[in-house]
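K.L.:
Fold the stuff below for me.
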Amino acid sequence: MVEAAMRTLDQRPGVQLSLRMVAKEAGVAAPSVYMHFPDVGAMFAEIVRECWRQMGAELSKAAVAKRYRTPLARLKAIMSAYVRYAMDRPSRYRLLFALSSEADHDLGGPLRPAYRAVIDSIQVISDGGGKLPAREVAPTALLALSLAHGRIALAHLAPAREGNSAAGVEAFVLETLDLLFQA
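P.N.:
Next up is the predicted model:
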């Protein structure tokens, strides 16, 4: 069911995911979903958890992909992966924030594993004596993620507008990170 939901999200960006769509893509009758999940909410919660897991895996992969010259270069690689995930999979990315409960939206919940690479990279910058724009690791992580999330959201609202391509959004985020960490 979760794989069917992912296929539906990827094939039909911007679609409002429904139980019927997922069941149809999985090749089962809608009531069959209840054999796998106690209710529709549980199914959607699992889909959201899987999207967070996938994004976290992409960020972690970027963190260890190569030996970076500087801790900021590592952070920028991770934030590039964040932007690419969001821009390449807009429906999955939007789902992360549309269906996650408020209790899940803290760095101690499902977000923490997804954002661990960002937090760890900023910690390395701090430990190395680098100046953080928000002076502490957690607020700096939130600043970097908010910067990326806001720019991604603007691009998703007007994808045809100049600068709203994945490359344009990525360039904006990376240039702004350079400015923030030079201050």
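K.L.:
C-alpha only now, for contacts and for neighbours.
P.N.:
Noted.
K.L.:
ok, then the element right after the longest helix along the chain?
P.N.:
When the chain is parsed with DSSP state H, its longest helix is helix 40-64. Moving toward the C-terminus from helix 40-64, the next helix or strand (DSSP states H and E) is helix 71-88.
K.L.:
now for that following helix, which elements pack on it?
P.N.:
In terms of contacts (3 or more Cα pairs under 8 Å, 6 or more residues apart in numbering; DSSP states H and E), helix 71-88 is packed against helix 40-64, helix 90-98, helix 111-127, helix 137-157, helix 166-182.
K.L.:
to compare against the first, here's another:
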Amino acid sequence: MLRDEILSAATRVIDAAQNEAEVSLRSIAREAGIAAPSVYAHFADRDSVLDAVAEAGWAQVSEEITRHRDSDQTPRERLFQGCQTYVSFAERHPLRYALMTQITDTSPAAQQALAVVTRGLLACRGGDPQTPPSSESDRIAAALSVAVHGVAMLHRTDTPNLWLSSFSTDEIIRTLIDAAILQLDHAAGNR
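P.N.:
Model (predicted):
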């Protein structure tokens, strides 16, 4: 399908670019081996292509997290592995990750990524994965996701950063997970 080829080409252009200004419909079309006007049959403009790449990026990071999950690990270790995978994705694809996180409306794939975190947190408390999350668990999972996003953003550049110079990324992620689990425990105790 030409739409899929355009998305693949756009992803390659984005991953090779240093900044968003380097990504044009013309460069995407050239990478796909088509004329620039052919893109308009599938996308209204450059922003709609970038939105589709961002949505595909969320699906990819969720798939990578799921694929790297080891069923022999404890739920806490699986959640930790998922957070590591997330940060690694942001490091490997800095511009694509920036596009994924600058969208104002939460897309279906981004919601799915948050659901992966919520289920991972609930599993740490021994919860049934089929039990629907509460607004409290959703809020705590969102807070963990925002914190891990901060770690990912600090690792996107080679610029030294104040807080991560004394601690490893793994130590920070483990601390964030432990804090989220404590928040879930606290919320469960207040019911």
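K.L.:
still on that earlier bit, what helices or strands is the longest helix of the first structure leaning on?
P.N.:
Going by 3+ Cα pairs under 8 Å, 6+ apart, helix 40-64 of the first structure lies up against helix 2-11, helix 71-88, helix 90-98, helix 111-127.
K.L.:
The same query, at a cut-off of 7 Å, please.
P.N.:
If you count contacts as 3 or more Cα pairs under 7 Å, 6 or more residues apart in numbering; DSSP states H and E, helix 40-64 of the first structure packs onto helix 71-88, helix 90-98, helix 111-127.
K.L.:
which of the residues in it are buried?
P.N.:
For helix 40-64 of the first structure, a neighbour-count test (16 or more other Cα atoms under 10 Å) marks 43-44, 47-53, 55-60, 62-63 as buried.
K.L.:
roughly how far out does it sit from the chain middle?
P.N.:
In terms of Cα atoms, centre = their mean, to the nearest Å, the centre of helix 40-64 of the first structure is set 8 Å apart from its chain centre.
K.L.:
Now do it and helix 71-88, the angle between them.
P.N.:
140 degrees (axes from the mean of the first three to the mean of the last three Cα atoms, to 10 degrees).
K.L.:
sorry, back to before: how about the helices and strands packed on helix 71-88 of the first structure in a markdown table, adding distance to Ser18 of the first structure?
P.N.:
A markdown table is the format used below for these (distance: least, Cα to Cα, whole Å):
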| stretch | distance to Ser18 of the first structure |
| --- | --- |
| helix 40-64 | 9 |
| helix 90-98 | 12 |
| helix 111-127 | 24 |
| helix 137-157 | 21 |
| helix 166-182 | 27 |
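K.L.:
sorry, back to before: any idea which of the helices and strands packed on helix 40-64 of the first structure is most buried?
P.N.:
Highest mean neighbour count among those (mean count of other Cα atoms under 10 Å): helix 71-88, with a mean of 22.
K.L.:
In space, what's closest to the counterpart of Gln81 of the second structure in the first structure - neighbours in sequence excluded?
P.N.:
Residue pairing (TM-score structural alignment): Gln81 of the second structure is matched to Ala77 of the first structure. Nearest non-adjacent residue to Ala77 of the first structure, counting by Cα to Cα, 6 or more residues apart in numbering: Ala62, 6.0 Å away.
K.L.:
now Arg161 of the first structure, what's its secondary structure?
P.N.:
Per DSSP: H, G, I helix; E, B strand; the rest coil, the local secondary structure of Arg161 of the first structure is coil.
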